[in-house]
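Trainee: the sequence isn't on hand, but the structure is:
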């Protein structure tokens, strides 16, 4: 006997409904400072610290990407971009 009620809709894949995170312009100075400090720390890290270097590089890349997204959304070509 068929079940009563509406048939459940096919669930979308997780990425179909995922919106890009909102980047607030007011957070830019903090994000830019974080990227700059992480980059400086990476430069001072010894060659034997490969695990830390990998983790910090990922962290720096994310911080730099967020700052670039904030700049793109705000339309402001702020001079505080990380190198």
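Mentor: That came through, no problem. Predicted model only: the values in this text are computed from it and were never measured.
Trainee: when you work out contacts or count neighbours from here on, use the C-alpha atoms and nothing else.
Mentor: OK.
Trainee: for residue 37, what is the enclosing helix or strand?
Mentor: Here residue 37 sits within helix 28-44, counting by DSSP states H and E.
Trainee: included below, for side-by-side comparison, is a second structure:
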């Protein structure tokens, strides 16, 4: 299995978005950060938005901090929730 790479532009279809998300399955957040060349924060309680930013990078989200959907062309908003 080849290593996934972050999308450089927003996905054009929901199928492309889903395919990219499925490629991330099985990787830890630390592994995804390393593959993207990012440093994992020591304190995720203080840097609580970091996980969302990491996922936006990997999935090609275009909104950033703008008040619009992360994948506006698809009508999709990215949400992540803590578990555990």
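Mentor: Happy to help now that I have it. Bear in mind the structure is a predicted one, so any value in this text is a computation, not a measurement.
Trainee: and the TM-score between them?
Mentor: The TM-score (TM-score structural alignment, normalised by the length of the first structure) is 0.29; 51 aligned residues with a C-alpha RMSD of 4.6 Å.
Trainee: regarding the first structure, what is its longest helix?
Mentor: In the first structure, assigned by DSSP state H, the helix with the most residues is helix 50-74.
Trainee: mind giving me the packing neighbours of that helix?
Mentor: helix 28-44 (3 or more C-alpha pairs under 8 Å, 6 or more residues apart in numbering; DSSP states H and E).
Trainee: just want the angle from the helix it packs on to helix 50-74.
Mentor: Interaxial angle, helix 28-44 of the first structure versus helix 50-74 (axes from the mean of the first three to the mean of the last three C-alpha atoms, to 10 degrees): 150 degrees.
Trainee: could you list the buried residues of helix 28-44 of the first structure?
Mentor: For helix 28-44 of the first structure, a neighbour-count test (16 or more other C-alpha atoms under 10 Å) marks 28, 31-36, 38-39, 42 as buried.
Trainee: on that earlier part again, what packs against the helix holding residue 37 of the first structure?
Mentor: Using 3+ C-alpha pairs under 8 Å, 6+ apart, helix 28-44 of the first structure sits against helix 50-74.
Trainee: in the helix it packs on, what counts as buried?
Mentor: Buried residues in helix 50-74 of the first structure, counted by 16+ other C-alpha under 10 Å: 53, 56, 59-60, 63-64, 66-71.
Trainee: hmm, which two among these are most spread apart?
Mentor: Across the buried residues of helix 50-74 of the first structure, the longest distance by C-alpha to C-alpha is 26.6 Å; it joins 53 and 71.
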